[in-house]
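> Below are the sequence and a predicted model; questions follow.
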Amino acid sequence: MKNRLLLIVLLLAVSAPFAIAQERSNVSFGILGGINFQNLNGELPNGDKLENDMLLGYHVGVNVQIPIAPEFYFQPGLMYSIKGAKNTYTALGSEFTDEIKINYLEVPLNLVYKAPLGSGFFMLGFGPYVAYGISGKQVFEGNSLTLERGVDYKDFDAGANIFAGYETAGGLFLQLDTQFGMLNIIPDDSSDDQSTAKNTGFGLSLGYRF
């Protein structure tokens, strides 16, 4: 029940600005998608840092851009994003991979500055995000063997977004995104309760605003 309530709150948080936007002028909507390069950073119980490789994932979503001052906009959105980490190592002459993938519904709440540049606009945005993990899995592959199991991480995550990009006069835009997770997603009742793991990463988004 608690998890469902959190999901409902996330959906309401992003649907309210969309509803308000429909009643205001000079408001635009955007669709976007792209690739993620994600990692889980943190510490082991002995104090050593987690050593993972970047996981290649993707994200898709929508947002609404609401003017609040000249050249400044409030930009809430709703995203589906794949995060996690990957490890590759060699043992007994064979190569093995261990991937953790967590699927999130994410609500970014960004403040965006847009300055005219050429025939389009330079964009710089930043703000918090909240996210809810809807599913996840760990996949181990190697030596003609594939094993898959569920993952045990906290459902709720939050952190900060920073992005920069360019939007053409026709509405097509490209942006580089960076995220810093601020919450430890290791469960409090885990046997690894002295460990920490936080979502971090960057990505590239292509979108269209109309």
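Great, that's in hand.
> Going by C-alpha atoms from here, please, whenever you check contacts or count neighbours.
OK.
> Pull out the buried positions in stretch 130-146.
For stretch 130-146, the neighbour count (16 or more other CA atoms under 10 Å) marks Val130, Ala131, Tyr132, Gly133, Ser135, Gly136, Lys137, Gln138, Val139, Phe140, Gly142 as buried.
> Including secondary structure, could these go into TSV?
Shown next, in TSV, are those (DSSP: H, G, I helix; E, B strand; the rest coil):
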residue	secondary structure
Val130	strand
Ala131	strand
Tyr132	strand
Gly133	strand
Ser135	strand
Gly136	strand
Lys137	strand
Gln138	strand
Val139	strand
Phe140	strand
Gly142	strand
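> what two of those residues are the furthest from one another?
Greatest spatial distance among the buried residues of stretch 130-146 (CA to CA): Val130 and Gly142, at 35.0 Å.
> then this one, side by side with the first:
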Amino acid sequence: MKPLIMIVAACSLSMATMAQQSKVFIKGGLNLANISNSSDGDVDDAKTLASWHVGVMADLPIGQFFAIQPGLLFTGKGSKIQNGNSSDNNYYKATTNPMYIELPVNAVFKIPLETNSQLFVGAGPYIAMGVAGKRKIEGKILGVEYSRKDNIEFSNDDPTTLNEEEGVGLGIMRRFDAGLNATAGLIINKFLVQVNYGHGLTKLQSGADNGEDNKNKHRVLSLSVGIGL
């Protein structure tokens, strides 16, 4: 009986220690968003769109060198297209900036540096749901300016119906996104600095037969700073 009690006590002490070491951060920062334009996932750097993100991230230790980092973010993605400059007589610029609620879950390897300081690297999946966003077009034709701004329309696709896509249409964006993250960062006491790359795996445009659009997927490089609660 005593060995069993000792094992239970050791497990309880270990869980209590990990709970004390767990942290929750409020974080936010810059997104450099783009959209792949080939089946190989290539992107055009000139189309990178600056956006932002804000949310929370937990750091849940599993032993001394590993942790799980789930999060909940409000984050911007998208891309831009531009021909010419605003000072030209003929000029065109279009930006698409959808906003998502995103749930990433990363598994990380941690390297202790000093007291209460760790470097971490890791990866994991994410899922996201589109909730808002804008499409903006502006330009000039023979010196005459024009502009237009519309709300992004998302499909009402049910993610549980894998072979069907409800609410499809020309110009409608799929509501659900999913992909993989690669992440690295530094935790110093209550402060967090992090870089993350999100590699989308789902196509952006709605419709089952738009094979050309299957090439277009989100790519987002994020730079974050955070503070522990």
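Now that the structure is in, tell me what you want to look at. The structure presented is a predicted model; accordingly, all values stated were derived computationally and were not measured.
> Superposed, what's their TM-score?
The TM-score (TM-score structural alignment, normalised by the length of structure 1) is 0.78; 184 aligned residues with a CA RMSD of 2.6 Å.
> Out of the buried residues of stretch 130-146 of structure 1, which comes closest to Glu43 of structure 1?
Of all the buried residues of stretch 130-146 of structure 1, the one sitting nearest Glu43 of structure 1 is Gln138; the distance, using CA to CA, is 19.2 Å.
> who touches that closest one in this structure?
Neighbour list for Gln138 of structure 1: Asp98, Glu99, Ile100, Lys101, Glu148, Arg149, Gly150, Val151 [criterion: CA atoms under 8 Å, 6 or more residues apart in numbering].
> Report the contact partners of the residue nearest the centre of structure 1.
With distances taken as CA atoms, centre = their mean, Ser81 lies nearest the centre of structure 1, 5.3 Å away. For Ser81 of structure 1, the contacting residues are Gly57, Tyr58, His59, Val60, Asn103, Tyr104, Leu105, Glu106, by CA under 8 Å, 6+ apart.
> if we can go back for a sec, return the member of the contacts of Gln138 of structure 1 nearest to Gly30 of structure 1.
Distances from Gly30 of structure 1 to the contacts of Gln138 of structure 1, taken as CA to CA, are shortest for Lys101 (26.3 Å).
> Identify the residue of structure 2 aligned to the closest one.
Applying TM-score structural alignment, one finds that Lys101 of structure 1 aligns to Asn97 in structure 2.
> Next, work out how far apart that match and Gly122 of structure 2 are.
With distances taken as CA to CA, to the nearest Å, Asn97 of structure 2 is found 27 Å from Gly122 of structure 2.
> repeat for Trp52 of structure 2
Taking CA to CA, one finds Trp52 of structure 2 at 22 Å from Gly122 of structure 2.
> Over to Lys2 of structure 2?
For Lys2 of structure 2, the distance to Gly122 of structure 2 (CA to CA) stands at 40 Å.
> Which one of the two is surrounded by more residues?
Neighbour count, other CA atoms under 10 Å: between Lys2 of structure 2 and Gly122, Gly122 has more, with 19 against 7.
> and the more buried one, what does it touch?
With CA under 8 Å, 6+ apart, Gly122 of structure 2 has these contacts: Asn106, Ala107, Val108, Phe109, Ala182, Thr183, Ala184.
> Translate it into the numbering of structure 1.
Superposed on structure 1 with TM-score structural alignment, Gly122 of structure 2 falls opposite Gly125.
> which residues of structure 2 fall in helices?
With DSSP state H as the criterion, structure 2 has helices at 2-21.
> Show me where it has its strands.
Assigned by DSSP state E, structure 2 shows strands spanning 23-35, 49-62, 66-76, 79-83, 91-112, 117-141, 144-151, 176-188, 191-200, 218-228.
> Switch those strands over to CSV; also include distance to Ile7 of structure 2.
Formatted as CSV, the strands of structure 2 follow (distance: least, CA to CA, whole Å):
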stretch, distance to Ile7 of structure 2
strand 23-35, 26
strand 49-62, 18
strand 66-76, 22
strand 79-83, 55
strand 91-112, 26
strand 117-141, 29
strand 144-151, 58
strand 176-188, 32
strand 191-200, 35
strand 218-228, 32
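> Not counting its neighbours along the chain, what's nearest the match of Gly122 of structure 2?
Leaving aside its chain neighbours, Gly125 of structure 1 sits nearest to Val112 (4.2 Å; criterion: CA to CA, 6 or more residues apart in numbering).
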